[in-house]
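K.L.:
Model the following, please.
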Amino acid sequence: MRYPGYRGALAASVAICGVAAATPAAAQTRSFNVPAQAAATAIPELARQADVQILVSESAARDKRTNAVKGRLTADQAVRRLIAGTGLRIASSDGRTYTLANAAAQAAPGKDGQAAAHEGDAADGQQIAEIVVTGTNIRGSAPAGSPLIRYDAEEMRRTGAGSVDDFLRKVPQNFSVLDTSTYIGGIASGTMAAANFTRGAAVSLRGLGPEGTLALINGQRLAPAGLQSAYADISVIPMTAVERIEILGDGASAIYGSDAIGGVVNFILQQKLNGGITSLRYGAATRGGGEEIRASQAVGVTDDRGRLMIAYEFFDQNHIEASQRGFVTQRQGRRVDLTPDRQRHSILVSSAYHLTPTTEVSFDGLYSRRTYRQIYYSQSLPEQVDDSGQAATTQASLGVAQQLGDWRARLNGTYSGSTVRRLMVQPSFTTPTNGFIRYKYLDFAVDGPLATLPGGPLLLSIGTSYRKEEYRPTDGRTIGMTLARKVESAFAELRVPVIGPENELPFARSINLSAALRHDRYSGIGNTTNPKLGVEWNVNDWLRLRGSYARSFRAPLLFNLSPALQSAFTYDFADPASPTGFTNTLVDSSSYNPDLRPERSRSFTLGFDVQPAGRYGPRLSVTYFDVDFRDRITTPPLRASLFLAYSQLDSLRSFMNFAPSQADLASYFASPFFVDIAGRGPGDVKVIFDFRPQNLKSQVSRGLDIEGSYAMPLGRGTLTADANINYMLDLKVQATPDMAVTSLLDQLGGPLSFRARGGLTWSNDDVVASLKLNHARGYRNITIVPNEQVSAYTTADLHLSWKIAETTVSLDVDNLFDRKPPVVHTNIPGAYNLGFDAVNASARGRYVALGLTHRW
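P.N.:
Coordinates of the predicted model:
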């Protein structure tokens, strides 16, 4: 048996992998035009035209020439016509993924064709590599019934984004509560932005919070970042290293465990880079400030035995001062930075190597270091604050996969850690703050076919995992202490093809079911078991119906269990019921709450996809989602600002003690974590407000995700009109059984009920021209009396690129018409009145970037 050497040739263990959108395509009639040619080029092209995945080993396709395929055919007909008489055969198909093998590999007695295909490939000296798909542990299979959105690298570039966080900020399903523009002058704009001391970026799907959206790199957890360990910092990932981003829009605790409540964002790294990608980008705001430089380099080599990709990215950003934006309200003569100075270095490695024809080892590694500095004025003291620090992220994942006939076993170990250092310098005092969060985990799983059903192979995945989490905070007032917990898990997943290509019916081209179950045991917390069910029904060649049901959970952050993280202060809060108009209130703002229980949720999605045949024409995807939380872990349901608490007693009264004891007050005043801003001692305090994270009774999130497009030929290219809409029907919370239900939608610094992005794109092989509109609906500002209407905010983005040989030049203009953010008047004591909503609008203004990318 000959095993090819490491030659650097254009071939991988999966030499041909046509990857397209996850819409069911096997039964759709499409127009095909694939000339007769070498199998190595014909199979990926047919996969692209058919919107399916086709897997075949390099050795099986070597020296084979396929037939021409022209005319209107189903994907199944097209694949069969392409390989007729070539010595290749369809070893397995689930309607989305076709696995091809040598026709000589026949099924052994008592085994199905898929098993024989694996054996034939192994005997030929090759291993079919794993296709990473978000939301499932079963190879080469999308999660049945779940709403899965994919964006490839080209789609990301066409938005004009220079980084993965820039791109995700443009996705309507992501509520950007936490990025570089939401920590302004020391005031967090939005509930979770207070966690963002080191100026990172996170994803918050459908406004459910960064802590409820799980971020993965190649399917492996990215450790939480920030002093509160409350979010995964996606800004550390080099964009040139990303092959695609997959967004799963439903609960996935049955697959991944804790934190996958709002959904999952998985960054799939480059798998087939052979050569290099050099990218340079410079941008600046036309109103001044915000200059950015990005430089990245990715190199890769791929051949018969394995692959290796190394990517480096450098990022440097200058701050924007409030004085550079005439519409920003500011304190006269005092410097307030709207955005920080930031500098970041990131390096990422992704590799895989076949030790034997059936054994593969893989390694993914990431290191990133970011520094920042931001100057503003303290809200409690009339002093300038020089706020600086650094954050480092390290992740390393080592895996071994072993083919066992038609089954595969995989063992993966991952280390992921985040270190934070912060220094706040004021004339009166200096505050150093440090901390780290570290994850170590080990996963083992096997998957393969159990049996062959009339609709296709019955697939099973079972496994177990072990994770250890550690968190240690330290600052100038406390001695650091390490908190740790262990998580032991067992999981199983089943995919059942009820109807497939071999037994399709007139109104059921295919029906697939999926079921998953996961049991987790948390030290110090307890046990939890979470199921997930999904169904996918391809009615005909253009309509698919789908639905999913899942139960999920999220354990309290280790940050919330640290006694060192206590804080409290007094302040004269505006109180309309007080004779003086103010009430001296002691606020317990600690992150520490030892009584927290895990939060739990039930999620339900129902949707359909319409995609008529042909390359051109309409496409529509609609998903209804419903997420119902119990014991939701969050701070009391405050609207707009803490300083407006007394105007919201209908939802906050249960968290206020209107007759505090002198013993309780004395305990607070004696604490090293306490600051008496009011300055009148314990005898003048009238109320204690418990603003720690709590287990609220319930929270409900309901809404619609709508994606649509229409493509048509125009001149020498294709014109596409598209739209992506997130429409929230409800986002409401009830803190306790006796408290009123509070809506969190359409509030200052909160999620909006309607966000959309859409426009026109014309493209061919060399030129891309795109104009997109971003729209956020208006809302009422309740921070002033009488309330005011905040206008809707619509901006336009322009993207132009021209490919010359292997070099692409691009021009991107965000906020093309330099729209100012809507005016928001505020009258909140102790807070910056910026004059705009930093979460739902941007002070950057028109931003122009010139990019240069060369492939070699």
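K.L.:
drop to CA atoms for contacts and neighbour counts, all remaining ones
P.N.:
Noted.
K.L.:
residues near the residue nearest to residue 443 when sequence neighbours are not counted, how many?
P.N.:
What sits nearest to residue 443 in space, not counting adjacent residues and going by CA to CA, 6 or more residues apart in numbering, is residue 465, at 4.3 Å. Residues lying near residue 465 (other CA atoms under 10 Å) number 18.
K.L.:
cool, and residue 345?
P.N.:
20.
K.L.:
repeat for residue 595
P.N.:
With other CA under 10 Å as criterion, residue 595 counts 11.
K.L.:
can you tell me the helix or strand for the residue nearest to residue 443?
P.N.:
strand 456-475 (DSSP states H and E).
K.L.:
about what we covered before: from residue 414, how far off is the residue nearest to residue 443?
P.N.:
Applying CA to CA, to the nearest Å, the value for residue 465 to residue 414 is 11 Å.
K.L.:
again, but for residue 855
P.N.:
From residue 855 to residue 414 the distance is 32 Å (CA to CA).
K.L.:
okay, those two: which has more neighbours?
P.N.:
A count of neighbours by other CA under 10 Å puts residue 414 above the other of residue 855 and residue 414, at 21 against 15.
K.L.:
Can you measure across stretch 372-382, start residue to end residue?
P.N.:
Per CA to CA, stretch 372-382 runs 23 Å from first to last residue.
K.L.:
Give me the buried positions along that stretch.
P.N.:
372, 373, 374, 375, 376, 377, 378, 379 (16 or more other CA atoms under 10 Å).
K.L.:
Would you do the same for the sequence below? I want to compare the two.
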Amino acid sequence: MMKETAIARSVRLVCAIGLGLAAQTAFAQASEPAMQRVEVTGSSIKRLVSETANPLTVFKAEDFVKQGLTTAQEVLDRIPSNSSSFSSGNVVGGNSSGLPTGGQSSADLRGLGSDKTLVLLNGRRIANHPYDGASVDLNIIPVSALERVEVLRDGASAIYGTDAIGGVINFITKRSVQATTVTAEVLLPRAAGADEKRVNISSGFGDLDKDGYNFFGVFDYHKLDILTSQQREFSKTGVIPERGLNLTSGTTYPGNYFDPGSNKTGNPGFATGCDQPFSVPRASNGTCRQDYTRLIDDLPAQKQMAFFGKASFKINNDHQANIEYLHAENDVLSHTAPPPQTGLILPKSSKYYPGNPGGGVPAQAGLSGQPLSVNWRPTEAGQREINSLGASDRLSIGAEGLAGGWDYKTAFTLSESRSSEWFTGGYVRDESFAAGVFNGILNPFGKQDATGKAYLDSVALRGKVQTGKTRNTGIDAKASRDLMELAGGKMAVAVGGELRREEADFFVNRDIAGQAASSGLSGSQSTAGSRTVKAIFGELNMPLLKDLEVNFATRFDDYSDAGNTTNPKLGVRYQPTKEVLLRGSASTGFRAPTLFEKNAPASKNDTNNSYNDPILCPGGVISSNPIANPLRDCDLQQFKLQSGNANLSPEKSKTFSAGIVIEPIPQATLAMDYWNIKLKDKINYLPEEAIYGNYAKYKDRFLRNPDGSPFAISDPKENLGKVNTDGVDVSLTLRSGSTAYGSITFTLDGTYVHKYEYQDERDGPYTQNVGRYAANNPVFRWKHNAVLNWRQGAWAATLAQSFKTGYTDQNLDIPAQFLNEVPSYSLWNLSATYTGIKGLTLTGGVKNLLDKEPPFSNQGTLFQKGYDPRYTDAVGRALYLRGSYTF
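P.N.:
Prediction:
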């Protein structure tokens, strides 16, 4: 009898998955004898999908197409166990460290950090984004080439590698294509901004079984138009007095001054109302404050291009070879407010000194005649504009098949991720700009004359400011087979190994970066690093009884720069009756510091929020110290000195899960899985809020210049302490079966977080994060995605809801009467699909059906104000249209 190849078995996985969520993967019609053994995420042993003891969520491509989900980040936002959603909007103003992100989007299972979520493409690694070296940029995932997404909601360090602490996300592409499909889709918001367009074409030829080969490729182009803060009411301003919100900057147009001779602060434009609405008066000291939110993007303009190709060759009935190639590009153009320039010196000799003839600047009472210290934001220079260009390439050459009774799979993989940042508008050369003020050429209090305009143009700063590259080169191999017969079936074993070389190179153009303090890059330095990772692993599956299965796996990893570790995992599956399945697992994890975390040099960047210097402006009141300067020391972004740390210890974790799946009737399945994760020696920067919030404890971190003026807070990467979190995942599926009115399926996939607590330092107090904004984000108590599908003949319809509970807001420096509770938030999407014409599929629908605006938030972590762009939809109601033709 002819043996069936491994790839043929794998193709049958689609049939095994059923309706696509975790509950179905638990049972997946285990009673059907025709079911083939396949490999699923979370195990190296080929088995029936129903046999797995791991909680697995499967999201089929056709399902997220119906919901109008156009990017990998959007798809993962519908997975409740994914706690954070970092999209292209987070490129605006940089990350929480003030550094550009390169437009990166990332996933974060269980809220443990994107660096503890392992992202795979067809079961193998992708090079991490070069700017943090810790997580994959989801923008490079070829969505149009996907067959499904499998999310393992459990630690898998024993199978895939030590960093799979929070779980594994495996993007799986189509196995083969033998036709040509052309697809176009558009997203048209009700309000202006954020239009989306996508076109893609896939084509393939050759039947692997008949012809011995199959070639296919997918090309995809996706474009998102800019959405500015002024195009939505909820994001127009950072000044909302009725909500206690006043997130503004003391570096403004017209400029504020401080006279060290008389200790007087003021602004010549204060009397005429500053430059409203862009800057507003502050009556307490006669200055102006910049409402910088008015001049930023909610969503930057973005263009994405991806090509994925695969060639498969049948060597004989037992062996085949394949080649995969991915190339992706991500082009993001983001805008923030014009460049703030601080500590400028305006001498009495300048015609723009208040009251001097010829300058047009009104006199100010109480000036001493000494040079003024000025903070000024030159709006005539335009918005700061950064063009982030990212690109990724991944080549995999592999073979798989049957040899000596073993199912084997091996491949050589080369993966590279690159990113670069270009200043394309707004930025100025700090030294030349300051000289223009000192020499009386530039007017910090009003519009420029012809000479000033020409000089401002001459100090414009343009060009490539930084580039980064990470590269993974590796070879992996694994094999599995059945062994002896046990009471419940065949014992099976899998063994494998991996050799991987990781390289990172980060280059900063000091000629440009050193002249742009407002970029957060002025103190950045170039760095590089590399390491080798070796691993061997084994897995044993033992069906001890007919209804009891035990799975044991262990993996040994050796890092050339972080030592070695052995991580076991034990899984148990028990099905006492046809209607009830019990499952559980326990495992350990180990995440070595990334090359960036170990090797990054010290860089001086802006703090994310505004603060008062605890010595020179305690409690927001300027001190009598002669060096105190309210324009520098009070209610202003300060500086932090951040770096890697060669002495970092690895993060270690323990994970436990236990679940039950109940199927009382074929039409209903309920799954509940409890999970518990304990992490120690978490690697991160100490939150800046913690440092400024407890000066007595962290006073040694406040670095000062020789004269006592603030230089920066010291905030290197370090092992902070422990994280403890637990909760329950719930999956419910109801199926009507075929009726006269069609078939209806309802699924609900939810995550309840019981506890999330963390320490800012070893043996320190725990901070509770569930249902409240702590450090840089909230942790939602409950999230779910509910979907109602209907199908009859050529017609189908989908109604989907995503829901998040409310939480206590950040409330940083918010008066007691304005403390905010962010309410719960839900989005509804509705779509219909028609397939009644051969080869043609038409889908139309409405995203954000109820036109739900983001709820108010006083968070100050991100540049967008008035709402939190990470967890909400800024676009609003939008029409979604998609057409696909196959021939």
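K.L.:
check contacts around the equivalent of the residue nearest to residue 443 of structure 1 over in structure 2.
P.N.:
Matched by TM-score structural alignment, residue 465 of structure 1 corresponds to residue 498 in structure 2. Residues near residue 498 of structure 2 by CA atoms under 8 Å, 6 or more residues apart in numbering: 474, 475, 476, 477, 533, 534, 535, 536.
K.L.:
could you dump those residues to CSV with secondary structure?
P.N.:
Shown next, in CSV, are these (DSSP: H, G, I helix; E, B strand; the rest coil):
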residue, secondary structure
474, strand
475, strand
476, strand
477, strand
533, strand
534, strand
535, strand
536, strand
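K.L.:
And the furthest pair within those residues?
P.N.:
For these, with distances taken as CA to CA, the pair at the greatest spread is 477 and 533 (14.5 Å).
K.L.:
circling back to that earlier point, which of the buried residues of stretch 372-382 of structure 1 fall within strands?
P.N.:
372, 373, 374, 375, 376, 377 (DSSP state E).
K.L.:
Which position in structure 2 pairs with the first one?
P.N.:
Under the alignment (TM-score structural alignment), residue 372 of structure 1 pairs with residue 332 in structure 2.
K.L.:
just checking, its match touches residue 388?
P.N.:
Yes: at 5.1 Å, residue 332 of structure 2 counts as touching residue 388 under the criterion of CA atoms under 8 Å.
K.L.:
any idea how far the match of residue 372 of structure 1 is from residue 545 of structure 2?
P.N.:
56 Å.
K.L.:
Now distance to residue 34 of structure 1 too, for the ones in strands among the buried residues of stretch 372-382 of structure 1, in CSV please.
P.N.:
Formatted as CSV, those follow (distance: CA to CA, whole Å):
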residue, distance to residue 34 of structure 1
372, 52
373, 55
374, 56
375, 60
376, 61
377, 65
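K.L.:
Which one of the residues you listed is nearest to residue 456 of structure 1?
P.N.:
Using CA to CA, those come closest to residue 456 of structure 1 at residue 372, 54.4 Å.
K.L.:
Now that closest one. Nearest residue, chain neighbours left out?
P.N.:
Counting by CA to CA, 6+ apart, the residue nearest residue 372 of structure 1 is residue 342, at 4.4 Å.
K.L.:
ok, now which ones touch the most centrally placed residue in structure 2?
P.N.:
Nearest residue to the geometric centre of structure 2 (CA atoms, centre = their mean): residue 106, 2.6 Å. Counting by CA under 8 Å, 6+ apart, residue 106 of structure 2 makes contact with 73, 85, 86, 87, 114, 135, 136, 137, 138.
K.L.:
Thanks a lot, catch you later.
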